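Peer 1: for reference, the sequence and a predicted model appear below.
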Amino acid sequence: MRRALDALYAASAGLAALSLFAIFVVMMAQVAMREMNMQLPGADDLSAYLCVATTFFALGATFKRGELIRVGMGIERAGPRLRRAMELLVLALAAVLIGYVAWWTAQDVIFSREIEEVAQGTVPFPLWIPKLAMPLGSGILLIAILDEFVTVLRGEIPGYVRAAEERAAAGDFSAEV
């Protein structure tokens, strides 16, 4: 199970990287085409949707690596039992919130597909396709949160805490605010 979950997070991060690379390709195509007095139709819309895909697909892997913003001032000062209870509470609240986001973004995708909604820009492509990144990415983040919830339930240190501690031990404070 651990391998499958780690593969899911890696695949999601790969999709985020691919989306980011696609933004680069679109921007470079725009630059090249401007030099030839041409325009790439729909480039602005495509870049915007790729930004959303990059963000949502990166969420799960970023969370597991402990690189999302986390305010730990209170929780880090708590004793082990209180800290575990606080971690479980926060992870449960996060799961509810992200589950809500995943549900409603999925409903939006379904609705967009049902009404055959298309982009209003120069290229009228079906909007359910780029919108799909939101429920998929938030669903993967939900899985990552539940994964950490089970880890804490078992009495283990969450992966995001372990990753942050490893970075700090190596002298890397780049993710700390």
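Peer 2: Perfect, thanks for sending it.
Peer 1: from here on, just use CA atoms for contacts and neighbour counts.
Peer 2: Fine.
Peer 1: now for Leu15, how many residues are close by?
Peer 2: Residues lying near Leu15 (other Cα atoms under 10 Å) number 19.
Peer 1: and the gap between it and Ser47?
Peer 2: 15 Å (Cα to Cα, to the nearest Å).
Peer 1: Leu141 too?
Peer 2: Taken as Cα to Cα, the span from Leu141 to Ser47 is 23 Å.
Peer 1: got it, and Phe57?
Peer 2: Taken as Cα to Cα, the span from Phe57 to Ser47 is 15 Å.
Peer 1: kindly report the same for Ala4.
Peer 2: According to Cα to Cα, Ala4 and Ser47 sit 31 Å apart.
Peer 1: neighbour count winner among those two?
Peer 2: Ser47 (19 against 9).
Peer 1: tell me the contacts of the spatially closest residue to the more buried one that is not a sequence neighbour?
Peer 2: Distance criterion Cα to Cα, 6 or more residues apart in numbering; nearest residue to Ser47, sequence neighbours excluded, is Ile23 at 5.5 Å. If you count contacts by Cα atoms under 8 Å, 6 or more residues apart in numbering, Ile23 has them with Leu46, Ser47, Leu50, Cys51.
Peer 1: which one of those has the most neighbours?
Peer 2: Counting neighbours by other Cα under 10 Å, Leu50 comes out on top of these with 22 neighbours.
Peer 1: and the helix or strand where that residue lies, what does it pack against?
Peer 2: Under the criterion of DSSP states H and E, Leu50 resides in helix 43-64. On a contact count with 3 or more Cα pairs under 8 Å, 6 or more residues apart in numbering; DSSP states H and E, helix 43-64 meets helix 2-35, helix 128-131, helix 133-153, helix 159-169.
Peer 1: next up, a second structure to put side by side with the first:
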Amino acid sequence: MDALTAILDRLARASGAAAAASLAAIALIIGAQIVARLLGQQIPAADDFAGWAMAASAFLALPYALRNGDHIRVTLIAQMLPKSWHRGLDIVATAIGVGLACWGAWSVVRFVLDSWEFDEVAQGMLAVPLWIPQLSMAVGMVLFALMMADRLLRVSLGLPLSEKADGDASRTE
């Protein structure tokens, strides 16, 4: 289990780094577009690339955020139940989350494959094959589904999630 944990932790960190790089790319693209416009020029498809980077940052951040316990959890129901039911509730909620994450991953992967099969290209100034920027969405969702499945396994076996993901008392949930 330790080897799997190490691999998933590395994947989550890499995904988080890619999400951060995507946010930096947005800043660079927007900054370059501002400078270009001040000089009376325009960067072709800058809006498209900024939008794709925004999608990449959102999807690639999902696995990292889950691995670090940064997703918002609603504890209203758990607060109304006896403490002895909390673990069972966590297992059920995580199982539902796994199902939704797997369905989302399957749907996004299918979407990207459709774009690739039908040779879809961006309608903007540059004819970029759409599967290329969409690939980050598929990678993020597949990794998120893997992280959710690992969480379900850990919660079911009573294993620790991570230092941060176990939740601390000072964290608002």
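Peer 2: Cool, the structure landed. Predicted, not measured: the structure shown is a model, and the values here were computed from it.
Peer 1: same list, the contacts of Ile23 of structure 1, but as JSON lines with distance to Arg65 of structure 1 please.
Peer 2: Formatted as JSON lines, the contacts of Ile23 of structure 1 follow (distance: Cα to Cα, whole Å):
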{"residue": "Leu46", "distance to Arg65 of structure 1": "29"}
{"residue": "Ser47", "distance to Arg65 of structure 1": "26"}
{"residue": "Leu50", "distance to Arg65 of structure 1": "23"}
{"residue": "Cys51", "distance to Arg65 of structure 1": "21"}
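Peer 1: please identify which of these is nearest to Ile115 of structure 1.
Peer 2: Nearest to Ile115 of structure 1 among these is Leu46, at 20.8 Å by Cα to Cα.
Peer 1: centroid-nearest residue for structure 2?
Peer 2: Centroid check for structure 2 by Cα atoms, centre = their mean gives Leu62 as the closest residue, at 2.4 Å.
Peer 1: residue in structure 1 paired with Phe144 of structure 2?
Peer 2: Using TM-score structural alignment, the partner of Phe144 of structure 2 in structure 1 is Leu141.
Peer 1: typo on my end, it should be Ala21 of structure 2
Peer 2: Using TM-score structural alignment, the partner of Ala21 of structure 2 in structure 1 is Leu18.
Peer 1: next, count neighbours for that match.
Peer 2: When neighbours are counted by other Cα under 10 Å, Leu18 of structure 1 registers 16.
Peer 1: surely Phe149 of structure 1 and Val90 touch.
Peer 2: No: applying Cα atoms under 8 Å, one finds Phe149 of structure 1 not in contact with Val90, separated by 9.2 Å.
Peer 1: now the match of Ala21 of structure 2: closest residue in space that isn't a chain neighbour?
Peer 2: In space, and not counting its chain neighbours, Leu18 of structure 1 is closest to Thr54: 8.0 Å by Cα to Cα, 6+ apart.
Peer 1: and the one you found, what's its match in structure 2?
Peer 2: When structure 2 is aligned by TM-score structural alignment, Thr54 of structure 1 is paired with Ser57.
Peer 1: mind listing what its match touches?
Peer 2: By Cα under 8 Å, 6+ apart, the contact set of Ser57 of structure 2 is Ala18, Ala19, Ala20, Ala21, Ser22, Leu23.
Peer 1: do the same with Leu113 of structure 2
Peer 2: Trp131.
Peer 1: that one maps to what in structure 1?
Peer 2: Under the alignment (TM-score structural alignment), Leu113 of structure 2 maps onto Ile110 of structure 1.
Peer 1: the strand or helix carrying that match vs structure 2, average offset?
Peer 2: Secondary structure assigned from DSSP H and E places Ile110 of structure 1 in helix 80-114. For helix 80-114 of structure 1, the mean deviation from structure 2 after alignment is 0.9 Å (mean Cα distance after the TM-score superposition for structure 1).
Peer 1: now that helix: buried residues?
Peer 2: Of all the residues in helix 80-114 of structure 1, those buried under the rule 16 or more other Cα atoms under 10 Å are 84, 87-88, 91, 94-95, 98-99, 101-102, 105-106, 108-109, 112-113.
Peer 1: how about Thr151 of structure 1, what's its match in structure 2?
Peer 2: In structure 2, Thr151 of structure 1 lands on Arg154 (TM-score structural alignment).
Peer 1: thought the match of Phe144 of structure 2 was touching Leu68?
Peer 2: No: look at Leu141 of structure 1 against Leu68 with Cα under 8 Å: they stay out of range, at 11.3 Å.
Peer 1: which of those two has more neighbours?
Peer 2: Leu141 (28 against 15).
Peer 1: how near is the more buried one to Val161 of structure 1?
Peer 2: Noted for Leu141 of structure 1: a distance of 16 Å to Val161 of structure 1, by Cα to Cα.
Peer 1: quick one on the thing from earlier: measure the match of Thr54 of structure 1 to Leu152 of structure 2 for me?
Peer 2: Distance, Ser57 of structure 2 to Leu152 of structure 2, by Cα to Cα: 25 Å.
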